[in-house]
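1. pasting a predicted model and its sequence here:
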Amino acid sequence: MSGYVELLPVAFEAVGRGAEAMRGRSPGSLTVKGDRDLVSELDFTIERELRAFLRHATPAIGFLGEEEGSTGSAELQWVLDPIDGTANFVRGIPLCAVSLGLVHRDDAVLGVIELPFLGSRYAAARGDGASLNGQSIKASTVEDLSEAIVAIGDYAVGPDASAKNRLRLALTARLAEKAQRVRMTGSAALDLAWLAEGRIDAALTLSNHAWDMAAGVAIAREAGASVVDRDGTSHDALSAMTIAAAPALSDTLLTLLAKADSQQASPGEIASGSY
C-alpha cells in the first residue's frame, strides 16, 4: 500500500462536493472558449470551490484546473476537470463526470471519478487497486479486437481541427472494420472509468490534457489495463496520446493507429467512401 491512499478521503470529499453541485445546480451562463468549445458558469464555480477546499486540506500540494490553470507546487499536484463532458451536461445527457487526479512528477498516482447522474464513484491509489463504490474492479481480459467495444475520444474542434481529424477519422474507419463496436461518449474520464470496470475494452484518446486523463489513467492502471503513448511507451503527463486497453489488445490497437497515421484519408475521401 502506498502513501497516496491516505489522500483518498480528501479526494472523495472534494469530488463529492463537485458532484453534488452538478446534481443540484443549473449550468448557468455559457461562455465560448473557441470554435465549437464552451464552458459553463458551473465549471468555474466547482473549480474555484474545490481549489479552495484542497488548498486548505492539503496546502503542500499544488493544483491544476482546466479552466483557471495552475497554483502551488508543480511536482505534486491535484489535477481537476470540474465537469468532464460539459457539452453533455448542459444538454441533460448523463454521461459526464467530476474528475480529480493526483500527479507526482508527471505520473498519475491517484484518481477519483464520480458520475453524478449514474451513481458511480471510481477510485484508485498507486498500489491499492481500483474500486467502484467501494468494491474492487478489474479491467477486461478480452484478447480479440473482434470481441471488443472500443471508445474513441471526441473529434477535434478549434484550430487545425480538420488536420487533426484526418487521423481520428482514419482510425475510426479501421476500428469499424475490426472491433465489435465503436463508441464515442463525450467524456474521457467516463471512458477510462468504464475501461477499469470492464464495461468497455479500450479507450483511445488522441490527445493528452492532464485534467482529462490523470484520474482515469490512475484508475485504469490499478484495474490492470495497459495505458501507453502512441509509440507504446508508458503513459505520463508528457505523452502525446492516451491508448488504454485490455492488455492483450494494446499491440493490435497501436498497429491500427500506426496504419491509420500513415494512410490518413481526407474528409472528402471519408465522405465518399473511397479511402
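-> Good, I have the coordinates.

2. C-alpha from now on. contacts and neighbour counts both.
-> Will do.

3. tally of neighbours for Glu66?
-> 19 (other CA atoms under 10 Å).

4. ignore the last one, Gly69
-> Gly69 has 11 neighbouring residues, counting by other CA under 10 Å.

5. and it, what does it touch?
-> By CA atoms under 8 Å, 6 or more residues apart in numbering, Gly69 lies in contact with nothing.

6. quick check: it vs Asn165, distance?
-> For Gly69, the distance to Asn165 equals 26 Å [CA to CA, to the nearest Å].

7. how about Val15?
-> The value you get for Val15 to Asn165, if CA to CA is used, is 32 Å.

8. which one of these two is surrounded by more residues?
-> Set side by side, Val15 and Asn165 show more neighbours around Val15, with 26 against 20, by other CA under 10 Å.

9. for the stretch 151-275 of the chain, what spans make up the helices?
-> With DSSP state H, counting those that start in this stretch as the criterion, the stretch 151-275 of the chain has helices at 161-178, 188-197, 210-222, 250-262, 267-272.

10. so what does the second one touch, helix or strand wise?
-> If I follow you right, that is helix 188-197. In terms of contacts (3 or more CA pairs under 8 Å, 6 or more residues apart in numbering; DSSP states H and E), helix 188-197 is packed against strand 97-104, strand 107-115, strand 202-205, helix 210-222, strand 242-245.

11. please compare the first structure with the one that follows:
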Amino acid sequence: MHPMMNIAVRAARSAGNILLRYYERTDTLKVTQKGLNDFVSEVDRASEQAIIDTLRSSYPNHAILAEESGNKSGNDYQWIIDPLDGTTNYLHGFPQFSISIALKHRGVLEHGLVYDPLRDEIFTASRGEGALLNDRRIRVTNRKSLDGALLGTGFPYRDQSHLDAYLGMFRALIKDTAGIRRPGSAALDLAYVAAGRLDGFWELGLSEWDFAAGALLVKEAGGTVSDINGGGRFFETGNIIAGGLRLHSAMASVIRPHLTDHLRG
C-alpha cells in the first residue's frame, strides 16, 4: 500500500474509533442545523479533527478540503475529507454511515478510501492500482442492462429544486430494475458499487467530499463515473452516475429525458 494511503487509513481508523465511542449515546451530542435537513454534531467535528491531525502530522504542507472546516491552503496535494457521511443516519442510530478521505495531486485523484467503522470494512483505491476491500481486490458487476439490476440513490434533501426531475428519473429507472435502495451515505453507496454489491448509483446535488473517494473506487474497480449528462463534470455539478460500463450507459439513457435545462447545463 502506498505510504500516503497508509496514513489515510490510520486517520480513518482514528476517526472511526470516535464515531463508535459515541454511537450508543448520540442523545448526549450537541447538534446544530446548518441548513434545510442538514445537521452537524460535535462528533462530526471531533472525527474531522482527528483526521486532520493525523494527516498534518505527516504532511503539514498539504491543502485540506473538509466538510466542517472548509478549505485550507497548501501545496499541490489536497486532501478531501468527509468525517461522517450519513450524519442523519448516525444521529438516529441507523447503522449506515462512513468516513471518506481522498487525495488529489494537481487536481487529479490519486488515492481514496471509504471506511465503515461498524462493519470494520475499509475500501481503498490508488490510481492505476485497482480497488480493494480489506486488502481483497474488488470489481464492479458486469451487468449489461437494467433488467435485474440493484441501484443505489440519494433523495434530494438539501436542495429540492430538482425534485420533480429526480422523481421522474426514479420512476423511469425502477420499472426495469430489481430495486432501488437509499441507505443514506453516498460515499458508502459508491464503495458498494465498486464492490459489486450495487450495480449502479446516481444522485443530484452532492458535495465533493461526498463522492471524491467513492468515484476513484468505482473507476479503479473497472467502472465508469460521469455527471448526470454522461460527461466528466461531476466535480463541478455534484450530479453523478456510476456503475459498470454497460449499466452506466443504460442508466444514462433512461435518465436523459428527465433532465431539465439547468441539469443539462
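-> Done, it's in. Keep in mind that this is a model prediction, so the values were computed, not measured.

12. save the helices of the stretch 151-275 of the first structure as JSON lines, and put in distance to Leu50 of the first structure too.
-> Compiled in JSON lines, the helices of the stretch 151-275 of the first structure are given as follows (distance: least, CA to CA, whole Å):
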{"stretch": "helix 161-178", "distance to Leu50 of the first structure": "32"}
{"stretch": "helix 188-197", "distance to Leu50 of the first structure": "18"}
{"stretch": "helix 210-222", "distance to Leu50 of the first structure": "14"}
{"stretch": "helix 250-262", "distance to Leu50 of the first structure": "35"}
{"stretch": "helix 267-272", "distance to Leu50 of the first structure": "41"}
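
13. so which of those helices comes closest to Phe63 of the first structure?
-> helix 210-222 (10.6 Å; CA to CA).

14. what's the counterpart of Leu192 of the first structure in the second structure?
-> Aligning on TM-score structural alignment places Leu192 of the first structure opposite Leu190 in the second structure.

15. contacting residues for the spatially most central residue of the second structure?
-> Of all residues in the second structure, the one closest to the mean position by CA atoms, centre = their mean is Ala187, 2.1 Å from it. Contacts for Ala187 of the second structure (CA under 8 Å, 6+ apart) come out as Asp85, Ser98, Ile99, Ser100, Val114, Asp210, Phe211, Ala213, Gly214.

16. skip the chain neighbours and tell me the closest residue to the last one.
-> What it means is Gly214 of the second structure. Leaving out its chain neighbours, the residue that sits closest to Gly214 of the second structure by CA to CA, 6 or more residues apart in numbering is Leu190, at 4.9 Å.

17. thought that neighbour was touching Ala242?
-> Yes. With contact defined as CA atoms under 8 Å, Leu190 of the second structure reaches Ala242; the gap is 7.4 Å.

18. overlap of the contact sets of these two?
-> Common neighbours of Leu190 of the second structure and Ala242 (CA under 8 Å, 6+ apart) are Phe201, Ala215, Val218.

19. leaving out chain neighbours, which residue sits closest to whatever residue of the first structure lines up with the last one?
-> Right, Val218 of the second structure. Aligning on TM-score structural alignment places Val218 of the second structure opposite Ala220 in the first structure. The shortest distance from Ala220 of the first structure to any non-neighbouring residue, by CA to CA, 6+ apart, is to Ala196 (4.5 Å).

20. from Ile241 of the second structure, how far off is the residue nearest to Gly214 of the second structure?
-> Leu190 of the second structure is 10 Å from Ile241 of the second structure, by CA to CA.

21. between these two, which has more neighbouring residues?
-> Neighbours per residue (other CA under 10 Å) separate Leu190 of the second structure from Ile241, with Leu190 holding more: 33 against 26.

22. buried ones in the longest helix along the second structure?
-> Ranked by residue count, the top helix of the second structure under DSSP state H comes out as helix 3-23. Neighbour-count burial for helix 3-23 of the second structure, with 16 or more other CA atoms under 10 Å as criterion, is recorded at 4-5, 7-16, 18-19, 23.

23. what's the spacing between Ser26 of the first structure and Gly92 of the first structure?
-> 10 Å.

24. cool, and Val217 of the first structure?
-> 26 Å.

25. could you measure from the alignment partner in the second structure of Val10 of the first structure over to Arg181 of the second structure?
-> Mapped onto the second structure by TM-score structural alignment, Val10 of the first structure lines up with Ile7. In this view, Ile7 of the second structure and Arg181 of the second structure are 32 Å apart by CA to CA.

26. which residues are in contact with the closest residue in space to Glu143 of the first structure that isn't next to it in sequence?
-> Nearest residue to Glu143 of the first structure in three dimensions, chain neighbours excluded: Ala248, at 5.0 Å (CA to CA, 6+ apart). Ala248 of the first structure makes contact with Thr141, Val142, Glu143, Asp144 under the criterion CA under 8 Å, 6+ apart.

27. pretty sure the third one contacts Leu249?
-> Yes. The pair Glu143 of the first structure and Leu249 passes the contact test of CA under 8 Å, sitting 5.8 Å apart.

28. which one's more surrounded, the two?
-> Using other CA under 10 Å as the criterion, Glu143 of the first structure and Leu249 rank with Leu249 on top: 21 against 15.

29. neighbour count for Val217 and Gly92 of the first structure, which is higher?
-> Comparing Val217 of the first structure with Gly92 by other CA under 10 Å, the one with more neighbours is Val217, at 34 against 12.

30. thinking again about what came up before, scan the contacts of Ala248 of the first structure and report the most crowded one.
-> Most crowded among these, counting by other CA under 10 Å, is Val142 at 19 neighbours.

31. what helix or strand is it on?
-> According to DSSP states H and E, Val142 of the first structure maps onto no helix or strand at all.

32. what sits against it?
-> Here Val142 of the first structure is in contact with Ala148, Asp201, Ala246, Ala248, Leu249 (criterion: CA under 8 Å, 6+ apart).

33. good, we can wrap up now.
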